[in-house]
Each structure stands twice: as structure tokens, then as C-alpha cells.
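Engineer: this one's structure only:
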């Protein structure tokens, strides 16, 4: 596999608080990689650093062989680094197709409004929102707003797609539909890094897992091995309950 994205010693401090500390890892083309960790671990901050929302305090972000540390979010999008947001906020008075066309025009570098609209309609068909193309984005249900967010990101023609809690607020059936869609996106050759809290989801879709805790990368590797790592168990359960968990395992 070919490496598409690499982080080298990436750190971010907000005043005296180090939200991300010396994180290094690499993503290979076509992979689906899960990024997990307790609340406040620094997962969304890390995505913000990769996409230029926040400047790095230290380290490098290398995308397609180029150091892109210091890039602006629009530059990240045009280079092929797209992301979704945990809280979906479309332009409410614009139609669904206009929302996606905006991503295609300003992030995907489409040469005209017509070309952007054509690209938007292709992605709406892909995510199953074509029947809602002319409706106001504000009228969409939460599951469809999540699909709109995916369509908008795909219209930017990404090489890497960073998904932030794309399944949050969805029921079991809706999650299954979202996972099918994510697999279809990966089949297009797009590398995916997905922030996720639901372990069932992580295990079912990820080829590798990265674990953040207090801003540091404490484990990475094959999903089952990572979830059996004592550092990961302690990060989620706390030292006291992790000790009980290990004791129960020896007794069982």
C-alpha cells in the first residue's frame, strides 16, 4: 500500500493545556482507520490540526508526500483532505443541492457553478438524497443531514476523508445504513479516518485502530489486539476498574 497521510510529532497547546502531544502515525491509501478515545482525549482537535483549522504547536503533517503544516482549511480541501463535523450545520435556507454544490465549487475546485451543481447531483444520488435535492436543507431529518454532510465532503473530491462522529444520534438501522455507505466510499479508493465511540462500529468497519488518551497516542494496530491492550482498558475504565477487569479475566 502507498502512504497517503503521515503525522510526525504533532502537538497542540492552548495556553498551558497540551491538547495533543507528540502524535505520530501514518495512513495508507484505501484504508479505513478508527480513531477512538475517551471524551476529551483530543480526537476532534487532531482532525482540526490535520485540516488546518488550528495551527500546529509542533510537528509535521505530510499529505501525499508534501508537508502541509500551516495550511488553511480551504487549502486542505482543495488538496484532497475533506472532513465532516460532529454537529451538522448545513446552510439552512439553501437547497440540498446548493449545499453540496458549494462544497464542490469552493472546496472541490469545480470550474463553474454548473459543473459544481452536476457534481453535487452525482454525490446526492450516491448517498441516496437525490429525491431531496431541491428541498431546503433545514427540512432534512438528522440521518439525512448526516448524508448531506457526506455528500458535501465527497463533492470536494477527497483523497482522505475524516469523519467526526458520523453515527452520533442515529439508531441501529440508521447506523447500519451509514456503515454500508462508508464501505462504498472506501471502495472508491478514498482513505477514511473515522472518529467513533461505538465499539461495535469500530470493530465492524476498521482495519486499524488508533487510541488517544490525554492527547497522546497510547495504542494502535489491529482492532481486537488494541481493545485488549491494558492501557486502552485503563483509559476507558480507570485504573481501579481495569484491575478488576484483569482479575476477572484471570479467574475466568
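Structural biologist: Good, I have the coordinates. Owing to the predicted nature of the structure, the values given are computational and were not obtained by experimental measurement. Numbering: from 1, shown residues only.

Engineer: going forward, measure contacts between C-alpha atoms and count neighbours the same way
Structural biologist: Noted.

Engineer: excluding chain neighbours, what is closest to residue 209?
Structural biologist: Nearest non-adjacent residue to residue 209, counting by CA to CA, 6 or more residues apart in numbering: residue 34, 4.6 Å away.

Engineer: with residue 153 instead?
Structural biologist: residue 82 (5.7 Å).

Engineer: ok, the one you found to residue 151 distance?
Structural biologist: In this view, residue 82 and residue 151 are 11 Å apart by CA to CA, to the nearest Å.

Engineer: try residue 79
Structural biologist: 17 Å.

Engineer: what about the helices in the chain?
Structural biologist: 43-50, 73-79, 96-106, 113-127, 142-154, 172-187, 199-205, 223-227, 230-237, 239-251 (DSSP state H).

Engineer: any chance of the ones you listed in a markdown table, with mean neighbour count and distance to residue 26 too?
Structural biologist: Output for the helices of the chain, formatted as a markdown table (neighbours: other CA atoms under 10 Å; distance: least, CA to CA, whole Å):
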| stretch | mean neighbour count | distance to residue 26 |
| --- | --- | --- |
| helix 43-50 | 22 | 12 |
| helix 73-79 | 20 | 17 |
| helix 96-106 | 25 | 27 |
| helix 113-127 | 20 | 28 |
| helix 142-154 | 24 | 22 |
| helix 172-187 | 15 | 17 |
| helix 199-205 | 14 | 18 |
| helix 223-227 | 16 | 16 |
| helix 230-237 | 17 | 20 |
| helix 239-251 | 12 | 29 |
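
Engineer: need the ones you listed in JSON lines with distance to residue 17, can you?
Structural biologist: Formatted as JSON lines, those follow (distance: least, CA to CA, whole Å):
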{"stretch": "helix 43-50", "distance to residue 17": "12"}
{"stretch": "helix 73-79", "distance to residue 17": "23"}
{"stretch": "helix 96-106", "distance to residue 17": "33"}
{"stretch": "helix 113-127", "distance to residue 17": "39"}
{"stretch": "helix 142-154", "distance to residue 17": "31"}
{"stretch": "helix 172-187", "distance to residue 17": "34"}
{"stretch": "helix 199-205", "distance to residue 17": "28"}
{"stretch": "helix 223-227", "distance to residue 17": "27"}
{"stretch": "helix 230-237", "distance to residue 17": "19"}
{"stretch": "helix 239-251", "distance to residue 17": "23"}
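
Engineer: for comparison:
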């Protein structure tokens, strides 16, 4: 199918900004395994249910949530040590990641966006976003990548999405943000952007659209809904 011409009004949408984990690829399991090891070392037991609270959240905020859950206090120096140790373990776990780890439909969706001339950004809570994108071999699609190393505040603060829009040189209101975590959706909405959630509607109630899978991401349909919300 020729995807060009799918967008009727480029004045309303100028860019699509993606989250990384759970949208481009699923490294959430690797984050969970790394955090579980750190938690066990600290005498705290976490499971996958608790791990849902860590999705889309920065490294230090995740560690603080684990410490609060385990009713444990650490000094700033100790927190820095365990956060860095978690990251080293995570980087070991993702060494084998490659193009086959892209989530269903994502590369086709990226190409669809590129075909109509919209800009593409990445807004990730991970400090390893550049490494992961390079391993997935999709760096050529992105006009900008903003990760946790480039911002002061983590999601649900909108800073990472605002920074991405600024680097793309487009108004915030002309951006579509795509997220799979509640914190990320809140960040998109706080940035004044149109939010597409991937996952369960009950978990992503603030999103403007919720799709159960990345496989269902199609630019034409999303643009039509965006245009409808503006009465176009």
C-alpha cells in the first residue's frame, strides 16, 4: 500500500515522539531482572506486579520507590552506587538485542511517518536510549533522541517530551506522543500533546487513544482522530 498522502492536514501534526521501552522494543523484562537483583541485595523482594510502578520512571526514582516499598533508607552515596550497579547489570542483559527485538509494526509505522514528511523524536526515561536504538539499527528514522541523561526531571514530568519537541523545532501542540506507561501518558498530556497509549485502557485512562498493541499503530487513522478532535 502507498502510505503517502495519508495525512490530510500537516498544520495540525508536525511530529511523532516515541517512548522507547514497551513501544519501540520491550526491554522492560531486562529492567525488571536488574532491579530484582538489586532489591534482593538490599533485602527487599519485588515481583512483576510491583514492577509496574517502575515502568516509564527514571532510574533514581525507581530506586527510591523500591526503598520506600522495602522501608529502607540509604545515603546519597549508596543510592548512586546501587543505581549505577543496576545500570551496569541492565547493559549486560541487553547486549544481545537487535532488529528482531523491534515490537510488531514499529518499523513500518516509522517508515509511514517518514514517508509523509513528519518529524520523529524519542523521549526515553532510559540513559541507554542511544545504545538501544543503535543496536536495533533504526537510528536513521529519528530526528532527535532525548534520554534521561539530558533532562533533570523524569516522567511524569513533561520535560523529556518538551525537550524533544524543542529539538525538533515544532510547537508542543503539533506533536503526537506514544507511551505504554501511565507516567509517560501524564507527561505527554502535561506537555500539551496528543497522547496515544499502548496497553490496557484501564491503565492508560488519560490517553486520547488507547491501542492494545503496537501492531495497530497506523498514521492515517490516528491523524483522522486528531483532526476530529480539532473539528477539522
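Structural biologist: Received, thanks. The structure presented is a predicted model; accordingly, all values stated were derived computationally and were not measured.

Engineer: report the TM-score for the pair.
Structural biologist: Once superposed, the chains reach a TM-score of 0.29 (TM-score structural alignment, normalised by the length of structure 2), with 114 aligned residues with a CA RMSD of 5.9 Å.

Engineer: from residue 246 of structure 1, how far out is the residue nearest to residue 153 of structure 1?
Structural biologist: Relative to residue 246 of structure 1, residue 82 of structure 1 is positioned 40 Å away (criterion: CA to CA).

Engineer: tell me which element the nearest residue to residue 32 of structure 2 once chain neighbours are set aside is part of?
Structural biologist: Nearest non-adjacent residue to residue 32 of structure 2, counting by CA to CA, 6+ apart: residue 51, 6.5 Å away. In this structure, residue 51 of structure 2 is located in helix 48-51 according to DSSP states H and E.

Engineer: so what secondary structure elements neighbour that helix?
Structural biologist: Applying 3 or more CA pairs under 8 Å, 6 or more residues apart in numbering; DSSP states H and E, one finds that helix 48-51 of structure 2 contacts no other helix or strand.

Engineer: name the residues that touch that helix?
Structural biologist: residue 32 (CA atoms under 8 Å, 6 or more residues apart in numbering).

Engineer: past it, which element shows up next along the chain?
Structural biologist: helix 59-69.

Engineer: for the very next helix or strand once past that following helix, packing partners?
Structural biologist: Following helix 59-69 of structure 2 in sequence order, the next helix or strand is helix 76-93 (DSSP H and E). Contacts defined by 3+ CA pairs under 8 Å, 6+ apart place helix 76-93 of structure 2 against helix 28-41, helix 59-69.

Engineer: buried set for the last one?
Structural biologist: Think helix 59-69 of structure 2. Across helix 59-69 of structure 2, burial judged by 16 or more other CA atoms under 10 Å covers 59, 62, 63, 64, 65, 66, 67.

Engineer: can you name every helix or strand that it contacts?
Structural biologist: helix 76-93.

Engineer: and the angle from the helix it packs on to helix 59-69?
Structural biologist: 110 degrees (axes from the mean of the first three to the mean of the last three CA atoms, to 10 degrees).

Engineer: give me the angle between helix 76-93 of structure 2 and helix 28-41.
Structural biologist: Helix 76-93 of structure 2 and helix 28-41 meet at an angle of 140 degrees, taking the same axes, to 10 degrees as the criterion.

Engineer: contacts for helix 76-93 of structure 2, please.
Structural biologist: 30, 31, 34, 35, 38, 59, 60, 63, 128.

Engineer: just checking, next helix/strand downstream of that helix?
Structural biologist: Using DSSP H and E, the helix or strand that follows helix 76-93 of structure 2 towards the C-terminus is helix 106-115.

Engineer: now for the helix or strand following that next one, which elements pack on it?
Structural biologist: Scanning forward in sequence from helix 106-115 of structure 2 by DSSP H and E, the next helix or strand is strand 119-123. Counting contacts by 3+ CA pairs under 8 Å, 6+ apart, strand 119-123 of structure 2 packs against strand 15-18, helix 106-115, strand 144-146, helix 159-168.

Engineer: looking at the ones you listed, which is buried most?
Structural biologist: Among those, ranked by average contacts under mean count of other CA atoms under 10 Å, first place goes to strand 15-18 (a mean of 26).

Engineer: helices and strands around that strand, which ones?
Structural biologist: On a contact count with 3+ CA pairs under 8 Å, 6+ apart, strand 15-18 of structure 2 meets strand 119-123, helix 159-168, strand 175-179.

Engineer: would you turn the ones you listed into a markdown table with distance to residue 194 of structure 2?
Structural biologist: Shown next, in a markdown table, are these (distance: least, CA to CA, whole Å):
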| stretch | distance to residue 194 of structure 2 |
| --- | --- |
| strand 119-123 | 14 |
| helix 159-168 | 11 |
| strand 175-179 | 5 |
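
Engineer: can you pick out the most distant pair from the contacts of helix 76-93 of structure 2?
Structural biologist: 38 and 128 (18.2 Å; CA to CA).

Engineer: quick one, which of the two is more surrounded?
Structural biologist: Ranked by neighbour count (other CA atoms under 10 Å), residue 38 of structure 2 and residue 128 place residue 38 first, with 21 against 15.

Engineer: show me what contacts that one?
Structural biologist: So residue 38 of structure 2 contacts 82, 85, 86 (CA under 8 Å, 6+ apart).

Engineer: who wins on neighbours among the residues you listed?
Structural biologist: Neighbours here mean other CA under 10 Å. Within these, the largest count is held by residue 86, at 22 neighbours.

Engineer: that one and residue 92 of structure 2, how far apart?
Structural biologist: Going from residue 86 of structure 2 to residue 92 of structure 2 by CA to CA gives 10 Å.

Engineer: can you count the residues close to residue 17 of structure 1?
Structural biologist: Neighbour tally, residue 17 of structure 1, other CA under 10 Å: 8.

Engineer: wait, I meant residue 37 of structure 2
Structural biologist: Neighbour count for residue 37 of structure 2, taken as other CA under 10 Å: 17.

Engineer: against residue 183 of structure 2, how distant is it?
Structural biologist: 24 Å.

Engineer: wait, what's in contact with residue 177 of structure 2?
Structural biologist: Contact analysis of residue 177 of structure 2 by CA under 8 Å, 6+ apart lists 16, 17, 18, 19, 161, 185, 188, 193, 194, 195, 196.
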